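Peer 1: got a structure for you, letters missing:
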């Protein structure tokens, strides 16, 4: 088979929301070149599979307390940590490209095999397990996820170079995931811990990157060509990244699809965002988020589902919620003010 030229983008540090926006822009593009991106999250963030139920998997209070965001991706899988010490990659290619097998299993094996070979080159005993996980001595060091949309294959994944496992565990829902959380120490590892065990020096993102690059070029039988993003691609990437910054997408992608109410209210430093779906003058779905007491507004949202979209029905629920939680106001925002914001949002139905 003839060696193909693929575009290579070394983005280094990037916000996860913007990275996913770029992936979507490239995948939707009709003027497209097969592309591999090496990147790392610019700050600690949680990546969530498309079908992940946030309230079941995460300790939301801890996430908000630590200021760590969670971003939903379009691929499947569970929750994982990303930060500047974690090597990450994305691959976007046409579904019909002969380089990547049509079989999902075989495509995972080929692409993730590049990570296995890179780890072997630095002296670690790595192997592929469970379709897309890379293990070192039975412990997970890498995971990947794939989606086939818009006629393209999107696969992205990570390799833990270093990992703050204790912080990650604290961000998970201990009440519902206790056994899995407690077993993470036995199931997960990272590259630099394993290198230390065999007397080798730790590797940075830039030091590890060439090993992965060579493995991709060899295993996929391709050439990498450094080609920067065009102005048009950057514009489209910014457009598609907006979704990944939106609370309704990250909390509830189904609401994101059907919402006919989106409203933001700011007073001073206080910001309240409301997304909702109204049908027959009833609140079928609603999400209220804020930059102050976010857990309270999230809880309040749950109490407003299937409630008539009128002040007479909504105000008693808000008052009761404040009373049961021993609150008079939130950050100097009163009950009446919150009711008015909710009603103003609902009255703005698209």
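Peer 2: Nice, thanks for sending it over. Model, not experiment: these values are computed from the prediction.
Peer 1: can we go C-alpha only for contacts and neighbour counts from here?
Peer 2: Noted.
Peer 1: which stretches of the stretch 101-250 of the chain form strands?
Peer 2: In the stretch 101-250 of the chain, the strands defined using DSSP state E, counting those that start in this stretch lie at 126-129, 133-136, 139-149, 152-160, 222-226.
Peer 1: would you mind giving these as JSON lines with mean neighbour count and distance to residue 167 added?
Peer 2: Formatted as JSON lines, those follow (neighbours: other CA atoms under 10 Å; distance: least, CA to CA, whole Å):
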{"stretch": "strand 126-129", "mean neighbour count": "19", "distance to residue 167": "25"}
{"stretch": "strand 133-136", "mean neighbour count": "24", "distance to residue 167": "21"}
{"stretch": "strand 139-149", "mean neighbour count": "21", "distance to residue 167": "17"}
{"stretch": "strand 152-160", "mean neighbour count": "23", "distance to residue 167": "14"}
{"stretch": "strand 222-226", "mean neighbour count": "15", "distance to residue 167": "36"}
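Peer 1: next, format these as a markdown table and append distance to residue 274.
Peer 2: Putting these into a markdown table (distance: least, CA to CA, whole Å) gives the following:
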| stretch | distance to residue 274 |
| --- | --- |
| strand 126-129 | 42 |
| strand 133-136 | 38 |
| strand 139-149 | 29 |
| strand 152-160 | 31 |
| strand 222-226 | 42 |
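Peer 1: structure B:
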């Protein structure tokens, strides 16, 4: 995430725990400051997998590991914006898009940033929706693929590999693109966006949000993925969303998952993470629900912006489980007959 975590936080936040609980009999989820939301049940005609059954095991830890091991490898030198390493990452992402039927949204996959002096580009693909009416509405699924490159060495290692931040989110988006690109079950159109220059101040997502807004894009929601490489600690939910209390996204997600999948992390609100990842420019430009899914809870990973953010520290079983839980939820969101996710 963009310059938001400091070492002092780790000492302050250990054991913060969760303030969210679910009453399994009433289906009520408790949220911040007394906010409560009923777990929303799936809409009719959402076009889900396998005749409505929650699909599982689309991906596995070995496939996740293959992607992560490349994106967070020493060869890519920490994927700093404008570097040779991030160029290699961009080409890798383009190849996955092309192989899985994701078309370029613009003339090519690379969308050159206009708000930074160095050479930088987002990678933007699109999968047209299958419904004649709903395909004119869009869902953006995104993550940043840049990191901070080479930093002060520790024990001779100067490469900030950025496995958790944010090869993990990038890998999640790539696996979601593989799922939808091959199944083609999406009634709405999906934009898959991998952002550069997040570490420079959200510049990639700022650029794309403004460009899409200038096209009068009918954006339903922007769903972002950030630091999902390790599981939450002692929580009764699997993932949290930034800006939890701002919308009913958590309740919608939990209803489609039929479990307490998405929760409220108090420290995410305390440190205003909603404004510190690539969801925020879409919130600013479009005013539609734009939020980030994350499993970094300030206690479960000690190597933010350090050379120790290495792929071998990632929990690939957790990541595979996360993707397998999320893609049917996103499929139902994308295929719901009406725009169910709304800001409060």
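Peer 2: Good, I have the coordinates. For clarity, every value in this text was computed on a predicted model and none was experimentally measured.
Peer 1: tell me how the two chains score on TM-score.
Peer 2: Overall, the chain-to-chain superposition scores 0.26 on the TM-score scale (TM-score structural alignment, normalised by the length of structure 2); 144 aligned residues with a CA RMSD of 6.3 Å.
Peer 1: of all the strands of the stretch 101-250 of structure 1, which one is nearest residue 40 of structure 1?
Peer 2: For the strands of the stretch 101-250 of structure 1, proximity to residue 40 of structure 1 was assessed by CA to CA; strand 152-160 is nearest, at 8.7 Å.
Peer 1: quick check: angle from the closest one to strand 139-149?
Peer 2: Orientation note: strand 152-160 of structure 1 sits at an angle of 160 degrees relative to strand 139-149 (axes from the mean of the first three to the mean of the last three CA atoms, to 10 degrees).
Peer 1: residue 69 of structure 1 is nearest to which of the strands of the stretch 101-250 of structure 1?
Peer 2: Residue 69 of structure 1 lies closest, by CA to CA, to one member of the strands of the stretch 101-250 of structure 1: strand 152-160, at 17.8 Å.
Peer 1: just checking, what packs against that closest one?
Peer 2: Under the contact criterion of 3 or more CA pairs under 8 Å, 6 or more residues apart in numbering; DSSP states H and E, strand 152-160 of structure 1 touches helix 16-28, strand 86-94, strand 139-149.
Peer 1: what about the residue nearest to residue 121 of structure 2 when sequence neighbours are not counted, neighbour count?
Peer 2: Once its chain neighbours are removed from consideration, residue 121 of structure 2 has its nearest residue in residue 112; the separation is 4.2 Å (CA to CA, 6 or more residues apart in numbering). Residue 112 of structure 2 has 16 neighbouring residues, counting by other CA atoms under 10 Å.
Peer 1: check residue 23 of structure 2 too.
Peer 2: Residue 23 of structure 2 is surrounded by 11 other residues when neighbours are defined as other CA under 10 Å.
Peer 1: relative to residue 129 of structure 1, which of the helices and strands packed on strand 152-160 of structure 1 is closest?
Peer 2: Comparing these against residue 129 of structure 1 with CA to CA, the closest turns out to be strand 139-149 (8.9 Å).
Peer 1: wait, residue 250 of structure 2 sits on residue 257?
Peer 2: No. Under the criterion of CA atoms under 8 Å, residue 250 of structure 2 lies out of contact with residue 257, with a separation of 10.3 Å.
Peer 1: those two - which one has more neighbours?
Peer 2: Remark: of residue 250 of structure 2 and residue 257, residue 250 carries more neighbours, 30 against 22, as counted by other CA under 10 Å.
Peer 1: for residue 71 of structure 2, see how far away the more buried one is.
Peer 2: 29 Å (CA to CA, to the nearest Å).
Peer 1: other SSEs contacting the lengthiest helix in structure 1?
Peer 2: When every helix of structure 1 is counted residue by residue (DSSP state H), the longest turns out to be helix 104-121. Secondary structure elements in contact with helix 104-121 of structure 1, counted by 3+ CA pairs under 8 Å, 6+ apart, are strand 126-129, strand 133-136, helix 205-220.
Peer 1: picking that back up, so how far is residue 122 of structure 2 from the residue nearest to residue 121 of structure 2?
Peer 2: 7 Å.
Peer 1: on that earlier part again, wait, which of the helices and strands packed on strand 152-160 of structure 1 is closest to residue 324 of structure 1?
Peer 2: Using CA to CA as the criterion, the shortest distance between residue 324 of structure 1 and those is 36.2 Å, found for helix 16-28.
Peer 1: who's in contact with the closest one?
Peer 2: Identification of contacts with helix 16-28 of structure 1 by CA atoms under 8 Å, 6 or more residues apart in numbering yields 32, 41-42, 45, 71, 73, 90, 92-93, 149-154, 233-234, 236-245.
Peer 1: would you mind getting the angle between that helix and strand 86-94?
Peer 2: 20 degrees.
Peer 1: after helix 16-28 of structure 1 comes which helix or strand?
Peer 2: strand 35-41 (DSSP states H and E).
Peer 1: next, the angle strand 152-160 makes with that next one.
Peer 2: 40 degrees.
Peer 1: can you count the residues close to residue 153 of structure 2?
Peer 2: What residue 153 of structure 2 shows, counting by other CA under 10 Å, is a neighbour count of 12.
Peer 1: now do the SS call for it.
Peer 2: Look at residue 153 of structure 2: counting by DSSP: H, G, I helix; E, B strand; the rest coil, its state is strand.
Peer 1: and it, how close does it get to residue 159 of structure 2?
Peer 2: Relative to residue 159 of structure 2, residue 153 of structure 2 is positioned 8 Å away (CA to CA).
Peer 1: ok so, going back, mind listing what's buried in the longest helix of structure 1?
Peer 2: Along helix 104-121 of structure 1, the positions that meet the burial threshold by neighbour count (16 or more other CA atoms under 10 Å) are 107-119.
Peer 1: returning to that earlier point: can you turn the buried part of the contacts of helix 16-28 of structure 1 into a ChimeraX selection?
Peer 2: Provided next is the ChimeraX selection string for whichever of the contacts of helix 16-28 of structure 1 are buried by 16+ other CA under 10 Å:
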select :41,45,71,73,90,92,93,152,153,154,234,236,237,238,240,241,243,244,245
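Peer 1: packing partners of the longest helix along structure 2?
Peer 2: Selection of the longest helix in structure 2 by residue count, based on DSSP H, yields helix 316-335. In terms of contacts (3+ CA pairs under 8 Å, 6+ apart), helix 316-335 of structure 2 is packed against helix 61-71, helix 168-183, helix 249-257.
Peer 1: could you rerun that using 10 Å?
Peer 2: helix 61-71, strand 138-144, helix 168-183, strand 189-195, strand 219-225, helix 249-257 (3 or more CA pairs under 10 Å, 6 or more residues apart in numbering; DSSP states H and E).
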